[in-house]
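>>> take this sequence and fold it.
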Amino acid sequence: MKLNTVTTGGPCWVEHGSSDPEAARRFYGELFGWEPEADERPEAGGYTFMKLGGAIAASITPLYGESQPTAWSVSFAVTDADASAARITEAGGSIVVAPMDALDFGRFVIAADQAGAVFGLWQAGRLTGAEVLNVPGALGWVELLTRDPEGARAFYPAVFGWSVNPSEQYTQWGLSGEDFGGMLTMDDRFPPQVPPHWLPYFAVADADVSTFRAGNLGGDVLMAPFSMANGRRIGVLRDPMGAAFGIYAAGPEG
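As a prediction, this is how the structure comes out:
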């Protein structure tokens, strides 16, 4: 991801909704070097920021509903959450949680695209979003896994103004010439019960070392690290609580 700061229309936040927030804090603290900073206000509901070198990198929260799975969620920066929610429905998506304020941090929406992949919108208040990107331990890429790639290529540019850089194997999303994410078509390798979803990738210094460390911490390997055509190594892991996430070895450019 070449967006090193929060950019309107780009990914700005990742949140781990966990069945065991304490275990999640331990796992990711050991894996990425994150340090927790809980919002102690009762109305915050156990919300915890995870900091990397003093900068906010992500958050870990309890589950807020019985049907909510333990998973990572990805949010995109917008200037007007209400107007963006309207664009989502116009483009064929749906609103899961209508625009609402998150204390004094900002205003958010939970939505689903035309195929059902869930994502968030974030209109900054006191919290702009992640304070660190594209360094080991921070968000570095976001990937949509979907069974409707053609629908996604129409939906997301209509909502966020993204550019689309397709190839035979992969589609990349961009803003102002800078790619920040991609799209993978879900084929028969994915069980039918796995829904379309957004997957965050975190930058690491060494993908193989991080995979080994995750295993020692109780995680699982969903896709063992491998080298892409450009030489970068990536992998997909699952934490002990059941949430999937990706890792990639950061190069000099992040």
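>>> going forward, measure contacts between C-alpha atoms and count neighbours the same way
Will do.
>>> could you list the buried residues of the helix or strand hosting residue 210?
Assigned by DSSP states H and E, residue 210 belongs to helix 207-216. By neighbour count with 16 or more other C-alpha atoms under 10 Å, helix 207-216 contains the buried residues 207-208, 210-211, 214-215.
>>> the structure of the following sequence is requested for comparison with the preceding one:
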Amino acid sequence: MLTTNYVPGAPVWVDLSTPDIPATAAHYQALFGWEFQSAGPDAGGYGMFVLDGKTVAAVGPCSEEGAASAWTVYFHTPDVDATAKAVEQAGGVVRFGPFDVFDRGRMAGFTDPTGAEFAVWQPGKTKGLDAVNDPNTLCWTELHTTDPEQAKSFYHSVFDWESQDAPMGGFTYTVVSPSGGGQEASQGGIMGLSDEARSAGATAHWLPYFEVADCDAVVAKVSGIGGTVLMGPADLEGVGRMAALRDRYGAAFSVITSASA
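Got it, this is the predicted structure:
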């Protein structure tokens, strides 16, 4: 379960790169009730998605013209520079950074050995998201990868994550949690890309999940505001009712009405 009591290796931030910030902000306001707040004139268009006065995600322009819109998951680190070295030693790639974000924190972006992009955040004045697990906030992170075993080894080397495999019919789902956190602190999962997904051109990626009060209502709404339903809604016994979606610019994410919510 995610928490805002951030510890090393835990999800601490999530942001969206998009070619059109105003249109994207309107999309997520309609879907989740988020309000966009600019981070200021020096932030290059970057800003926060705010719900009930709390920062729940962020959004900024695509870094390169023609780049695909995508969500990025950030994990907490007490030392970005040390994490960058650990990533390289474990076979990953440093895509950018490390660098300071004003007085807010220090960050870097990486690609794991299976091709999935992620980032890390060393908190300064910004500790992380203000709310998680509540309706319309981040509640889970999930890696879809071409090589689950290699991914598990990599993230254990970098973050010292604990993992537990759970058979799920025709595949194995690995639940991960911060070191010493146990199952109660589980924060995400790792699963292999299906043959069908690979044939359709899917590559390794991190996927954020947002808790919603009514999965079916969100699914019914997303197509009407320019998004796409990729899968669901579907029930997963003991977990909840979920669906996989794309926003109006193609960024993938999932929503879930948790069984325990």
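>>> overlay the chains and give the TM-score.
Superposed pair, TM-score by TM-score structural alignment, normalised by the length of structure 1: 0.95. Supporting alignment: 252 aligned residues with a C-alpha RMSD of 1.4 Å.
>>> residue 212 of structure 2 matches what in structure 1?
Taking TM-score structural alignment, residue 212 of structure 2 has residue 204 as its aligned residue in structure 1.
>>> distance check, that match against residue 235 of structure 1.
11 Å (C-alpha to C-alpha, to the nearest Å).
>>> looking at the two now, which is surrounded by more residues?
residue 204 (27 against 21; other C-alpha atoms under 10 Å).
>>> hmm, residue 246 and that one touching each other?
No. Using C-alpha atoms under 8 Å, residue 204 of structure 1 is not in contact with residue 246; the gap is 10.1 Å.
>>> in what helix or strand does the residue nearest to residue 14 of structure 1 when sequence neighbours are not counted lie?
Computed as C-alpha to C-alpha, 6 or more residues apart in numbering, the closest residue to residue 14 of structure 1 that is not its neighbour in sequence is residue 74, at 4.7 Å. For residue 74 of structure 1, the element it lies in under DSSP H and E is strand 71-78.
>>> return the distance of the helix or strand containing residue 37 of structure 2 from the chain's centre.
Counting by DSSP H and E, the element that carries residue 37 of structure 2 is strand 35-38. The chain centroid and the centroid of strand 35-38 of structure 2 are separated by 19 Å, computed with C-alpha atoms, centre = their mean, to the nearest Å.
>>> give me the contacts around it.
25, 29, 45-51 (C-alpha atoms under 8 Å, 6 or more residues apart in numbering).
>>> hmm, back to that, hey, what's in contact with both of residue 204 and residue 235 of structure 1?
Joint contacts of residue 204 of structure 1 and residue 235 (C-alpha under 8 Å, 6+ apart) are 247-248.
>>> how about the strands of the stretch 51-200 of structure 2, start to end?
54-61, 70-76, 93-101, 105-111, 117-123, 138-145, 162-168, 171-177, 188-192 (DSSP state E, counting those that start in this stretch).
>>> nearest to residue 202 of structure 2, out of those strands?
Distance to residue 202 of structure 2, taken as C-alpha to C-alpha, is lowest for strand 138-145 among the strands of the stretch 51-200 of structure 2, at 9.2 Å.
>>> that closest one against structure 1, how far on average?
Here the mean offset of strand 138-145 of structure 2 against structure 1 after fitting is 0.3 Å, by mean C-alpha distance after the TM-score superposition for structure 1.
>>> which residues touch that strand?
Contacts for strand 138-145 of structure 2 (C-alpha under 8 Å, 6+ apart): 1-2, 11, 56-57, 73, 114-116, 131-133, 151, 187-193, 203-211.
>>> keep only those of the residues you listed that are in helices.
Among these, the members falling in helices are residue 151 (criterion: DSSP state H).
>>> any of the contacts of strand 138-145 of structure 2 buried? List them.
Buried among the contacts of strand 138-145 of structure 2 (16+ other C-alpha under 10 Å): 2, 11, 56-57, 73, 114-116, 131-133, 151, 187-193, 204-211.
>>> the contacts of strand 35-38 of structure 2, buried ones only, as a PyMOL selection?
Restricted to buried positions by 16+ other C-alpha under 10 Å, the PyMOL selection for the contacts of strand 35-38 of structure 2 reads:
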select buried, resi 25+29+46+47+48+49+50+51
